[in-house]
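Chemist: Got a sequence here, can you build the structure:
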Amino acid sequence: MTMRALIVDPDAPTALRFGTVPEPDPAPGQLVLEVRHISLNRGEVTFAAQRPAGTVHGYDAAGIVVRAAADGTGPSVGARVAALGTGAWAQRMAVDTTAVAEVPDGVDLADAAALPVAGVTALRALRTRPILGRRVLVTGAAGGVGRYAVQLAALGGAHVIASVGSAARTAGLADLGARQVVIGLDGIDRPVDLILDTVGGPQLAAAWRLLAPGGDVQSIGWASGEPAVFEPYSLYSPGPAKTISTFGDADEPGPDLAVLLGFVADGGLSPEIGWRGSWERFDEAARALLERRVAGKAVLDVTPEFPEMRGVDPGDASSPGDAAR
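Modeler: Purely as a prediction, here's the structure:
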């Protein structure tokens, strides 16, 4: 048995194309998910060509369980789940039961698909330090991780400063909980206690100078693609140690996915989908991400195979992404 999937092709315009691949063969602790929606992260698109040709790409998906795990763990057949695992951009995926969470009633599967990589990254980075009453700076705040980080930091009682690259990228961030929205680092006149940096490069070096004694930078992205050069002795600081940490922990994300889905169900977290359409338009979505024309996440609707749904394009419906296309 075979299925359609988005696979790596270094010669394709976005290093991705449709291909036909074998159905997943799950391990005992894995379930099989019929994928209804996938989400593209900018980093996945940027570095797709670095993966082996023919690899089924992607990590974010939401859908329906069609085969429960053989070891008896995880959701049963028919459950609606969100998943974080390799090979997500396909009609079906095998995923560890520790990497899924059931989607609450009332939460759309498309919204659930927008959460895994970006939402878990933001949540786990914010957990590294107490943030109640602290000043938290989020750089690249208009992106997928950034918009989740702003909301989650605000939910945690932080004074949130959102940094973006241009005036056009400031829209909506104050509504998500940012007390201050700045372009670059202009206008930040007091030290900050925690920085979630998704930009890297010269801005990371400049942000370090804003860090209060005892503060921490969580380096969780490098959208600039530029080197960060620190002046001699600029990393030295008297008093409580200041630190820079890298962060990329995606181990057993299921419980954290459940936390995020709970926030969505309660109305405390917005999935922030800035582009949505059929996965037949993956090239368009990928280019929009690379050109920074998406505020938040890009979600693609996977074409179903059911006879009664043939001929219906999920991307035909109007969506939050219409204005971003």
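
Chemist: C-alpha from now on. contacts and neighbour counts both.
Modeler: Noted.

Chemist: what about W275, neighbour count?
Modeler: The tally of other residues near W275 (other C-alpha atoms under 10 Å) stands at 26.

Chemist: Sequence B follows; please return its structure for comparison with A:
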Amino acid sequence: MRALVYDPAAGFGVRFDEVDEPRPQRSQVVIDVEVAAVNFGELAFTARQLRPGQVFGKDAAGVVVRAADDGSGPPVGTRVTSFAGTGGWAERRAVDTADLAVVPGTVDLAAAAAVPAAGVTALQAVRRLGPLLGRRVLVTGASGGVGRFAVQLAARAGAHVVALVGRPERGEGLRELGAAEVLSGSAVPDEPVFGVLDNVGGAVLAEAFARLEDGGLALAIGMAAREDTVLDLEQMRMRGGIRRLEPFAVSGPFGPDTAYLIDLLNGGALDPQIGWHGSWDRVHEAVDMLFSRRVPGKAVLTID
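Modeler: Below is the predicted model:
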């Protein structure tokens, strides 16, 4: 079958190849993939995640063409979206039934494909901050896939959301998603924040950590800046109080959280924010636009 695989010598590390059909384990279904999502992190740090020749793709939505042998999960013909480490950018994918969610007929599969990796990451990060009603939360890299989900979910939890983007035009639409404030460039919140959901790293994370109030928590979710973070801990000691910084990693099984987000999507309470949608033959265009920060939100590929 046709698939997009990792090749360090190819443009953006991505090329088409013919690969073997998936061989599902007993707890896995096989999906006929119709739409897959493109995530910045899986492309910017591919060498850490894939071996040459492995199939890209954390997110993929389509129709079940083989049910799980152990009887778990949905039957053949069910529309689903899925989240796994690899294999989504192919004509068919095998995925564990614990890591997928059924997609109602009222939800577009492109929207469903955009949800799992970015949406579940944002959901679990917001949950990690704890109760947010009336609290100030800073979301950095708020214009990206995880960032736009984080803005919506933190606002839904009752937070006063401060969204930080690299350029003013990248902040378009964030207030409509729930941001109370939208900052750009090197601007910082005018008041301390209880929580930080950082998708950028580097100097942005250092500055965001410095804006925490006593008892606050910053989560390092992503490193879009692709630069090291240097913290002035002496400055923090002089301020007094206790502030925490934690590396954040999403954890499975992913099915229940994906199903929750699909339910919000179906009810009109969540917007997947698809900023680019095209054939997987245009994958290099999609990656180039992601890397050059020209996609607001998610990019998705039609597997045709």
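
Chemist: contacts for stretch 286-303 of structure 2?
Modeler: Stretch 286-303 of structure 2 is contacted by residues 12, 33-40, 43, 89-91, 110, 113-114, 143-148, 170, 272-280, 283 when judged by C-alpha atoms under 8 Å, 6 or more residues apart in numbering.

Chemist: Determine how far the last residue of that stretch lies from the first.
Modeler: End-to-end span of stretch 286-303 of structure 2 (C-alpha to C-alpha, to the nearest Å): 14 Å.

Chemist: Could I get the buried residue list for it?
Modeler: 286-287, 289-290, 293, 295-303 (16 or more other C-alpha atoms under 10 Å).

Chemist: Could you list the buried residues of the lengthiest strand in structure 1?
Modeler: Criterion DSSP state E: the longest strand present in structure 1 is strand 30-40. Neighbour counts over strand 30-40 of structure 1 (16+ other C-alpha under 10 Å) mark 30-40 as buried.

Chemist: Identify, from the buried residues of stretch 286-303 of structure 2, the entry nearest to E207 of structure 2.
Modeler: Using C-alpha to C-alpha, R293 is the member of the buried residues of stretch 286-303 of structure 2 that lies nearest E207 of structure 2, at 21.2 Å.

Chemist: pull the longest helix from structure 2.
Modeler: Looking across structure 2 with DSSP state H, the single longest helix is helix 116-129.

Chemist: In structure 1, which residue sits furthest out from the middle?
Modeler: Going by C-alpha atoms, centre = their mean, the residue of structure 1 most distant from its centre is P238, 35.9 Å out.

Chemist: What does it correspond to in structure 2?
Modeler: Under the alignment (TM-score structural alignment), P238 of structure 1 pairs with G240 in structure 2.

Chemist: Give me the nearest residue to its match, chain neighbours excluded.
Modeler: Of all residues not flanking G240 of structure 2 in the chain, D214 sits nearest, at 7.9 Å (C-alpha to C-alpha, 6 or more residues apart in numbering).

Chemist: where does the one you found land in three-state SS?
Modeler: Taking DSSP: H, G, I helix; E, B strand; the rest coil as the rule, one finds D214 of structure 2 in the strand state.

Chemist: same question, Q235 of structure 2
Modeler: Applying three-state DSSP: Q235 of structure 2 is helix.

Chemist: and if you look at D251 of structure 1?
Modeler: coil.

Chemist: Look up how far S224 of structure 1 lies from it.
Modeler: D251 of structure 1 is 26 Å from S224 of structure 1, by C-alpha to C-alpha.

Chemist: more crowded one of these two?
Modeler: Per other C-alpha under 10 Å, whichever of D251 of structure 1 and S224 has more neighbours is S224, with 15 against 10.

Chemist: From G53 of structure 2, how far out is A84 of structure 2?
Modeler: For A84 of structure 2, the distance to G53 of structure 2 - C-alpha to C-alpha - is 17 Å.

Chemist: before we move on, what about A218 of structure 2?
Modeler: When A218 of structure 2 is compared with G53 of structure 2 (using C-alpha to C-alpha), they lie 36 Å apart.

Chemist: who has more neighbours, these two?
Modeler: A218 (29 against 17).

Chemist: rewinding a little: can you list the neighbours in contact with the longest helix of structure 2?
Modeler: With C-alpha under 8 Å, 6+ apart as the test, helix 116-129 of structure 2 has contacts from 39, 58-59, 81-83, 145-147, 149-150, 153-154, 195, 197, 217, 219, 221, 248-250, 254, 257-258, 261.

Chemist: of these, buried ones?
Modeler: Buried among the contacts of helix 116-129 of structure 2 (16+ other C-alpha under 10 Å): 39, 58-59, 81-83, 145-147, 149-150, 153-154, 195, 197, 217, 219, 221, 248, 254, 257-258, 261.

Chemist: Counting neighbours, what do you get for D189 of structure 1?
Modeler: 8.

Chemist: Assumed it was part of a helix.
Modeler: No - counting by three-state DSSP, D189 of structure 1 falls outside a helix, being coil.

Chemist: Please tell me how far it sits from L211 of structure 1.
Modeler: From D189 of structure 1 over to L211 of structure 1 (counting by C-alpha to C-alpha), the distance is 11 Å.

Chemist: Same question for E272 of structure 1.
Modeler: Distance of E272 of structure 1 to L211 of structure 1, given as C-alpha to C-alpha: 28 Å.

Chemist: ditto for G78 of structure 1
Modeler: 48 Å.

Chemist: ok, these two, which is more surrounded?
Modeler: L211 (22 against 14).

Chemist: any idea which helix or strand carries P256 of structure 2?
Modeler: Element membership of P256 of structure 2 [criterion: DSSP states H and E] is helix 255-266.
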